[in-house]
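>>> Have a look at this prediction, sequence included:
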Amino acid sequence: MSSTARTVVTGIGVAAPNGLGREEYWKALLAGENGIDRISRFDASGYPSQLAGEIRDFEPKEHLPSRLLPQTDTSTRYALAAADWALADAGIGPDTAETLADYDMGVVTSTAQGGFDFTHREFHKLWSKGPEFVSVYESFAWFYAVNTGQISIRHGLRGPSAALVAEQAGGLDAIGHARRTVRGGTRLVLTGGVDSAFDPWGYTAQLAGGRVSTVTDPALAYLPFDSRAAGYVPGEGGAVLITEDAASARARGAERIYGEIAGYTATFDPAPGSGRPPGLRRAIELALADAELIPSDIDVVFADGAGLPDLDRAEAQALREVFGAHGVPVTAPKSLTGRLTAGGGPADLAAALLALRDQVVPHTAHTASVPEEYGLDLVLDQPRRAALRAALILARGRHGFNSAVVVTAPAA
């Protein structure tokens, strides 16, 4: 297979705080349904922050066989369910074995937090009862590669697989690696990212980063690019996508193609005090070059939207330098879900593909006052109808990770 084989998306599965499933998530974004509320998994009254983007209507036994429940963390359960939905959406199942062998299909996922909830429960048993009470599944349920492994086992996907970790940027990196894997000869790669860490230990770990908002109103706590921005709200969930070689997808009779992963790049910020510029602008420019597009070809940007003034200002500057002031519509729909860590980029990419499908840009809910110095055409108040052929998705992880993906609409 050619190293320049086109990589298309044929299936989407989303598990988000404001919607389970592709269409429920998309409808929630367009309707401005907020998935952020007071955390309910434990008593957070003594914490400096009490808000989270929780998935509240997911009943594991309704989505997974009982044998998997004792061996999976919350994040893995979301990943397995989203993988099921994505495969079904793409029309991949036992009846496709004649055209897609198990070694033709791989898995590349990202998680930044691992199985926090599972590990906390087992550590509590260790400390309070003794090692003989610790689950044997603790040996892998906490691990960053477990989502890749469990999905691969459940669906018999034995092709090239991987797991990546790059905090908020990791989900887009997984998609970029999946594209590379397809170009290397693997016909189909299931990819994306999912995270969850809403037990007391996991929530404390997130607060320790110093970037979580302490605002108590769910509608005002996370305001990307707003003059009142004071931090973000952590969320859980993410998205799983089915990426395929375009020719192979057509040959097997894929029901739909949402779009093409046309460009991808990752960069890393220089050390603080080096005097060198941040790497986000370079990531944008390299991703456009990889897609063989120029800035004017991009119709919408799904921004990282950190919700912190310094980080928002830096992202706005990178966008302004590439596209010009108010040069392209920008949105950050994650204001309705919180930042999903490794799941955030794939969830945004799923939204971008649906935006291309329906020719509408979801708005940045709750943000109302964008500093003029940012020079952003931020989509506010309500979704915006637009002619959309190409979208840029951005994600930044702590300590300097930058990732950019360009998706384009399927050929007519």
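Happy to help now that I have it. Numbering: from 1, shown residues only.
>>> switch to C-alpha atoms for all contacts and neighbour counts from now on
Noted.
>>> which residues in the stretch 251-400 of the chain form helices?
For the stretch 251-400 of the chain, the helices defined by DSSP state H, counting those that start in this stretch occupy 280-290, 309-323, 344-358.
>>> Name the surrounding residues that touch the shortest one.
Counting by Cα atoms under 8 Å, 6 or more residues apart in numbering, the neighbours of helix 280-290 from elsewhere in the structure are 262-267, 269, 294-295, 315, 318-319, 321-322, 402-406.
>>> again, only using 7 Å
The set of residues external to helix 280-290 that reach it, using Cα atoms under 7 Å, 6 or more residues apart in numbering, is 263-267, 294, 318, 402-406.
>>> In PyMOL, how would I select just the buried ones from those?
Only the buried entries of the contacts of helix 280-290 go into this PyMOL selection, using 16 or more other Cα atoms under 10 Å:
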select buried, resi 263+264+265+266+267+318+402+403+404+405+406
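>>> Could you confirm F198 falls within a strand?
No - F198 is assigned coil when assessed by DSSP: H, G, I helix; E, B strand; the rest coil, not a strand.
>>> Quick check: it vs E236, distance?
Remark: distance between F198 and E236 (Cα to Cα, to the nearest Å) = 8 Å.
>>> ok, the closest residue to V379 other than its chain neighbours - contacts?
In space, V379 comes closest to H363 once its chain neighbours are excluded; the distance is 5.0 Å by Cα to Cα, 6 or more residues apart in numbering. With contact set as Cα under 7 Å, 6+ apart, H363 has these partners: 331, 333, 379-383.
>>> can you check L392 too?
298, 300-302, 404-407 are the contacts of L392 under Cα under 7 Å, 6+ apart.
>>> Could you rerun that using 10 Å?
262-264, 284, 287-288, 295, 298-303, 330, 348-349, 352, 404-408 (Cα atoms under 10 Å, 6 or more residues apart in numbering).
>>> With L68 instead?
So L68 contacts 60-61, 76-77, 80, 150, 154 (Cα under 10 Å, 6+ apart).
>>> tally of neighbours for the closest residue to D117 other than its chain neighbours?
Excluding the flanking residues, the one nearest D117 by Cα to Cα, 6+ apart is D199, at 5.4 Å. By the criterion of other Cα atoms under 10 Å, D199 has 21 neighbours.
>>> got it, and the one 10 residues further on?
The burial count assigned to G209 is 9, neighbours taken as other Cα under 10 Å.
>>> try it against this one:
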Amino acid sequence: MTARAVVTGIGVVAPSGIGAAAHWRTVLAGTRRTGPITLFDPATYPTRYAGEVTGFDATGYADGRQLVQTDRWTHLAFAATRLALADAGLPECSPDPYGYAVTLASSSGGNLFGQRELQRLWGGPSRTVGAYQSIAWFYAASVGQLSIHHQFKGPCGVLVSEAAGGLDSLAHAVRSIRRGTPVVIAGGTECPLSPYALTCQLAGGLLSDAADPERAYRPFDTAASGYLPAEGGAVFVVEELGHALARGARIHGELTGWGATHDAAHTGPATCGDPAQYARAIRLALDRAGVGSDDVDLVLPDALGVPRYDRAEATALRTVFGDRPPPVSTAKPLTGRAHQGGAALDVATALLAFRHDTLPASAAPDEVAAGCELDFLREHRKPRNRVALVCARGFDGYNSALVLRGAAPAREDEDG
């Protein structure tokens, strides 16, 4: 029989809050957590707003040696992983190292650490970089550091497909479980907030430069003008069902189907991705999950906030679901877009929605743009089938979709 993969731990460190409960309160209340960038002075940049993890103290999640060697992006991963393990009721260090693995998504790496070191190289008298520059900047740094710290020595890896990676990492976790690894840490965090990282994003021409932070990130809206960057994300404990049941673990939901495609075409400044390939990824996920169009309670879209991309995404969803798509909801305007961390955060939102028996109203749009006509959820609603579809696209043609089935709602005496 094919092994089944379930989520037993959720760890959130995001602009919406530290911990799954804080994130859910933000989503449910529709509270916007984007604001002026404080990690550096953005005064000379057209984009000066982002989603930051306020009140984050990395010393509570890693020791001084680890913090010196790593970037804030990895510090966020240390925190999210510890929260996920605690939520799952698993120890910090595995009693069976080769039965635990780490598979996270990554894209831009250790930006703040690299910024500091390169400024020292080119602007300081020493003309040197620190010993940990190559380690902290490296895109696989978080996976390596977590594997070492927690002694998770199973088949570890890193997925690099920009925002799509947050879903690809979970699909890879399911494959690892089906190949015999009972526990996999998956998901992703991001910190793209440094002068260098912001400059790279500005070069793509997709960032919002709106002066009003309340209106700066409005996907599918007539006022859509681009996205706001964000840090943070979510990490999950993905576990083989029998392993989870044997230890009496609380199950948040099951990962039942996924699909990934690539546009296989040049990405230029006026392109918006291929809706046909995006739709194919969604269909693959639904087919593998054995789920029909009418079974889906909620779609959490990529929601880039760039008009041509939003129209292409709406086209892909209508291609799959016809003229009666399932309810659509996005919380990204509340937090900003954390690339692979944002896709993982959408998975956390879906699981928490089923846990709390509430589909959250969408944070956007206010006025639906032409070509973006979908069934946006305007108020909270009870789920029917406890099935969610999470979609994500990565720059340069990556398309991913994930279908999950939520567990029964929590009892009143259960926290989170």
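Great, that's in hand. All values reported here derive from a predicted model rather than from experimental measurement.
>>> one step back: so which of the contacts of L68 of the first structure is the most crowded?
Most surrounded of the contacts of L68 of the first structure: other Cα under 10 Å gives T76, at 29 neighbours.
>>> thinking G397 of the first structure is in contact with L340, fair?
No - using Cα atoms under 10 Å, G397 of the first structure is not in contact with L340, being 11.4 Å away.
>>> Give me the common contacts of those two.
Counting by Cα under 10 Å, 6+ apart, the contacts common to G397 of the first structure and L340 are 112, 167-168.
>>> Which of these ranks first by neighbour count?
Counting by other Cα under 10 Å, top hit in the shared contacts of G397 and L340 of the first structure: Q168 with 31 neighbours.
>>> quick one: contacts for the aligned partner of L340 of the first structure in the second structure?
Using TM-score structural alignment, the equivalent of L340 of the first structure in the second structure is A338. Neighbour list for A338 of the second structure: 14-15, 50-52, 162-163, 166, 188-192, 228-233, 332, 344-345 [criterion: Cα under 10 Å, 6+ apart].
>>> Same question for H124 of the first structure.
H124 of the first structure touches 130, 133-134, counting by Cα under 10 Å, 6+ apart.
>>> From P125 of the second structure, how far off is the counterpart of it in the second structure?
Aligned by TM-score structural alignment, H124 of the first structure pairs with Q119 of the second structure. Using Cα to Cα, Q119 of the second structure is found at 11 Å from P125 of the second structure.
>>> Looking for the alignment partner of R283 of the second structure in the first structure.
R283 of the second structure maps onto E285 in the first structure, by TM-score structural alignment.
>>> count of residues packed around that match?
For E285 of the first structure, using other Cα under 10 Å, the count is 18.
>>> ditto for D57 of the second structure
As a burial measure, D57 of the second structure scores 12 neighbours (other Cα under 10 Å).
>>> Over to the one 5 residues further on?
The burial count assigned to A62 of the second structure is 17, neighbours taken as other Cα under 10 Å.
>>> again with D226 of the first structure
Neighbours of D226 of the first structure under the rule other Cα under 10 Å: 20.
>>> Same question for W201 of the first structure.
By the measure other Cα under 10 Å, the count of residues near W201 of the first structure is 14.
>>> on that earlier part again, which of the contacts of H124 of the first structure map to contacts in the second structure?
Among those, the contacts conserved in the second structure (both residues aligned by TM-score structural alignment, their matches' Cα atoms under 10 Å) are 133-134.
>>> Q150 of the first structure matches what in the second structure?
Using TM-score structural alignment, Q150 of the first structure pairs with Q145 in the second structure.
>>> can you pull the contacts of that match?
By Cα under 10 Å, 6+ apart, Q145 of the second structure lies in contact with 66, 69-70, 74-75, 77-78, 102, 135-136, 151.
>>> Among those residues, which ones are in helices?
Counted as lying in helices by DSSP state H, out of the contacts of Q145 of the second structure, are 66, 69, 74-75, 77-78, 135-136.
>>> surely V9 of the first structure meets G192?
No - V9 of the first structure sits out of contact with G192 when judged by Cα under 10 Å, with a separation of 11.5 Å.
>>> The two - which one has more neighbours?
G192 (40 against 27).
>>> where does that one fall, helix, sheet strand or coil?
Per three-state DSSP, G192 of the first structure ends up strand.
>>> any idea how far A90 of the first structure is from the spatially closest residue to it that is not a sequence neighbour?
Closest residue to G192 of the first structure apart from its sequence neighbours, by Cα to Cα, 6+ apart: V240 at 4.5 Å. To A90 of the first structure, V240 of the first structure is 11 Å away according to Cα to Cα.
>>> Which stretches in the stretch 251-400 of the first structure count as strands?
Here the stretch 251-400 of the first structure has its strands, by DSSP state E, counting those that start in this stretch, at 259-268, 300-302, 329-331, 360-361, 377-378, 384-385, 390-397.
>>> what's the matching range in the second structure for the longest one?
Correspondence between strand 259-268 of the first structure and the second structure is established over residues 253-262, with TM-score structural alignment as the criterion.
>>> can you tell me the mean distance of that stretch from the first structure after alignment?
Taking mean Cα distance after the TM-score superposition for the first structure, the mean distance separating stretch 253-262 of the second structure from the aligned residues in the first structure is 0.5 Å.
>>> Which residue ranges of the stretch 1-150 of the second structure form helices?
Using DSSP H, counting those that start in this stretch, helices in the stretch 1-150 of the second structure cover 20-29, 64-69, 72-88, 111-123, 133-137, 141-150.
>>> And these: which comes nearest P275 of the second structure?
P275 of the second structure lies closest to helix 20-29 among the helices of the stretch 1-150 of the second structure, at 28.1 Å (Cα to Cα).
>>> counting contacts, what elements does that closest one pack onto?
With contacts defined as 3 or more Cα pairs under 10 Å, 6 or more residues apart in numbering; DSSP states H and E, helix 20-29 of the second structure has these neighbours: strand 5-14, strand 17-18, helix 72-88, helix 332-335, helix 340-355.
>>> Cool, thanks, talk later.
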